[in-house]
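Participant: A structural model of the following input is requested.
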Amino acid sequence: MNDNLLHLLGGDEAQYPHALGEKYPRIIERLVSLWGTPDVLVYLNGLIFDQRGGREGFPEDAAKDLFHLNDWIRSHMTEAMKQQAAGRLSHFDDVWETAEMLQGEKRSNEVAMLPETLLEAGQRGDIEAIRKHLDAGLGINNIAGPNEQTVLHGACGYGHAHCVESILRLGGQVGSKDAAGRSPLHLAAQAGSADSIELLLAAGADINTVDKEGQTPLHHAVQSGKMRSVVQLLEAGAALNVQDVRQNAPLHLAVLAKQSRMVELLLSYGAERTLVNADGHTPLELALMSSDTRLPGLF
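Facilitator: Below is the predicted model:
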């Protein structure tokens, strides 16, 4: 497993492309080198769709990893980066349209309706497929996969707010927890989906619920660098100084990640500067030890 890619995927091993990494480690290295730039999507689309002809296709498990990575990266990109990538990806529009049509036909012809395929429908934002699963007798709150997630977790993790709204109307439970103790709100905050966060809070989600690491949705938003989500959560009443099992408050995490703008934001909301974590350090002490010389000056 490539530790750099795992870190870029937020440390979530369930998102890691195991088949692709095992069979094509050089592709993984290339993705890591392009991460955070529009080029990563151009490279992925070039792998998914053979524009020159004659190239042998990827094995099914590796191909699924490529499509999954493409979806994950798109859902976590900033709007500015999406706009930068749009022009360079325009020549892929037709093949994507065809691929999505064929994929939709394949899904409609599938006989198996399982909790796992229901979760995948949520991750795709496929409301029609979700309804078909319910018509087949599955429950909207069935859990699936190694992470024991519901379809609401799936939709929130990928920022499909339109799908989140439908799932909530169909009885999706906002307080459901996955194997790591994460609620749908944790995943929506991590994905930076403002609309999903708003829908979940309106449906009664606990804004300060903690996962098994003792982290709130605010911790997740900070770690993912989602400043808009951080502001949204704080304005909605999120507790700013909750400490996780390592006694790290969101401000500790922002300093450790060298996110100077996030540190400024949290301090502007009154983040406590003197909280001590399990290693005996305050956020200021971590800033003084950081290789980023800008951080101490923010305090």
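Participant: CA only for contacts and neighbour counts going forward, please
Facilitator: Noted.
Participant: so what's the residue nearest the centre of the chain up against?
Facilitator: Centroid-nearest residue in the chain: residue 191, 4.1 Å away (criterion: C-alpha atoms, centre = their mean). Counting by C-alpha atoms under 8 Å, 6 or more residues apart in numbering, residue 191 makes contact with 75-76, 156-159, 221, 224, 226.
Participant: make it 6 Å
Facilitator: residue 157 (C-alpha atoms under 6 Å, 6 or more residues apart in numbering).
Participant: any idea how far it is from residue 109?
Facilitator: Residue 191 sits 31 Å away from residue 109, going by C-alpha to C-alpha, to the nearest Å.
Participant: strands of the stretch 1-150 of the chain, start to end?
Facilitator: In the stretch 1-150 of the chain, no segments count as strands under DSSP state E, counting those that start in this stretch.
Participant: sorry, that was for the stretch 151-299 of the chain
Facilitator: Using DSSP E, counting those that start in this stretch, strands in the stretch 151-299 of the chain do not occur.
Participant: ok, which stretches of it are helices?
Facilitator: Under the criterion DSSP state H, counting those that start in this stretch, the stretch 151-299 of the chain contains helices at 151-157, 161-169, 184-191, 194-202, 217-223, 227-235, 250-256, 260-268, 283-289.
Participant: and this one, please, so the two structures can be compared:
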Amino acid sequence: MDVASRLQEILGSTEFPQQLISKYPHLAERLILSWGSPALDIFLNELFFDRRGGRQGFEPEIMHELFSIQSLHNKLFPHEDHGVIWTEDNLAPEDLRADYVSFDPPHLMEAAKTANLGMIKDALASGFPINSTDDDGLTMLWWAARYGHRELIITLLKARARIDIVDERGCGPVHWLASQDIVSAIEELHQHGADLDLPDNDGVTPLMYAAKRGRVAAAGCLLQAGVAVNAQDNKGMTALHYAAENASGRMLELLLVYDADPKLMDFQSRTAEDIVRQKPDALRLLAYLM
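Facilitator: So this is what the prediction gives:
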């Protein structure tokens, strides 16, 4: 069996590193030999972080494949958990941090995207600043929320990650979690003081994000936390307007239970009922508004 076939047998077709096989077959061979043992983490970390200097970095697509492989390996063969919570009070002393100088934001942001919890814990233990940002000003917590990685979010929150980071559109972690219906992570952010009513640059709140995508569980979580049900965005639209646009009867019903005002008009003078009447199943949806 050739290297490609053996690697596909190990990783499966969805995680198959096509670029790695094509450009660096010798590295793929090493991956196969180390699979299932701690040696794989050591090998991958040597690839990620050139401590000796002078080595040209890998192409972005190769790095993404390597991070995905390590993330899968960590899921299948998790590190032994001793219940350690990485906080600023128990990070490695200064003399140990020199060994980890190659941890840098691009690598750690990629690790956050792929939920590589082991690598991120190693970085935090070495003294890597938890609120370091990439070129777009985004942190590991922001990326963890963008990709919906609950366990990583909790780890970063316990390590005192900032919760107020937003992207160029004004979207913060709660916006993305509401869009993906990840209730437990929303609750964690709320417990750590996150503003659940934070609008993006268009005035769209996390509740509106949930409403426009039909995320009933997330909307319920936000409403129970006391968010402003009748807040209006820069177009005058409320969560009820977005629920009407999405033709979500369950969302309309939920919002009305929490006193959403069906008479509020957007800046086009439309109520939620006006929007519903334009839908193919208007009769069904109107029943929720009556």
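Participant: out of the helices of the stretch 151-299 of structure 1, which gets nearest to residue 31 of structure 1?
Facilitator: Ranking these by proximity to residue 31 of structure 1 (C-alpha to C-alpha) places helix 184-191 first, at 19.8 Å.
Participant: mean offset of that closest one relative to structure 2 (after superposition)
Facilitator: For helix 184-191 of structure 1, the mean deviation from structure 2 after alignment is 1.7 Å (mean C-alpha distance after the TM-score superposition for structure 1).
Participant: what angle do that helix and helix 194-202 make?
Facilitator: Helix 184-191 of structure 1 runs at 160 degrees relative to helix 194-202, counting by axes from the mean of the first three to the mean of the last three C-alpha atoms, to 10 degrees.
Participant: in structure 2, what residues pair with helix 184-191 of structure 1?
Facilitator: Alignment of helix 184-191 of structure 1 against structure 2: residues 173-180, by TM-score structural alignment.
Participant: and that stretch, how far out from the chain's middle?
Facilitator: Stretch 173-180 of structure 2 sits 8 Å away from the centroid of its parent chain (C-alpha atoms, centre = their mean, to the nearest Å).
Participant: could you do stretch 151-163 of structure 2 as well?
Facilitator: Offset of stretch 151-163 of structure 2 from its chain centre (C-alpha atoms, centre = their mean): 12 Å.
Participant: repeat for stretch 152-170 of structure 1
Facilitator: Distance of stretch 152-170 of structure 1 from the chain centroid (C-alpha atoms, centre = their mean) equals 13 Å.
Participant: go on, stretch 147-167 of structure 2?
Facilitator: Centroid separation for stretch 147-167 of structure 2 versus its chain: 8 Å, with C-alpha atoms, centre = their mean.
Participant: end-to-end on it?
Facilitator: Note: stretch 147-167 of structure 2 ends 14 Å apart using C-alpha to C-alpha.
Participant: now do the buried residues in that stretch.
Facilitator: 147-150, 152-157, 159, 161-163, 165-166 (16 or more other C-alpha atoms under 10 Å).
Participant: then stretch 130-139 of structure 2?
Facilitator: Buried residues in stretch 130-139 of structure 2 (16+ other C-alpha under 10 Å): 130-133, 138-139.
Participant: ranges for the helices of the stretch 1-150 of structure 1?
Facilitator: Under the criterion DSSP H, counting those that start in this stretch, helices of the stretch 1-150 of structure 1 are mapped to 3-8, 18-23, 25-34, 39-48, 60-76, 79-89, 93-109, 115-124, 127-135.
Participant: could you save these as CSV and add columns showing distance to residue 210 of structure 1 and mean neighbour count?
Facilitator: Converted to CSV, the helices of the stretch 1-150 of structure 1 look like this (distance: least, C-alpha to C-alpha, whole Å; neighbours: other C-alpha atoms under 10 Å):
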stretch, distance to residue 210 of structure 1, mean neighbour count
helix 3-8, 21, 14
helix 18-23, 29, 17
helix 25-34, 31, 15
helix 39-48, 33, 18
helix 60-76, 22, 17
helix 79-89, 29, 14
helix 93-109, 36, 12
helix 115-124, 22, 22
helix 127-135, 28, 17
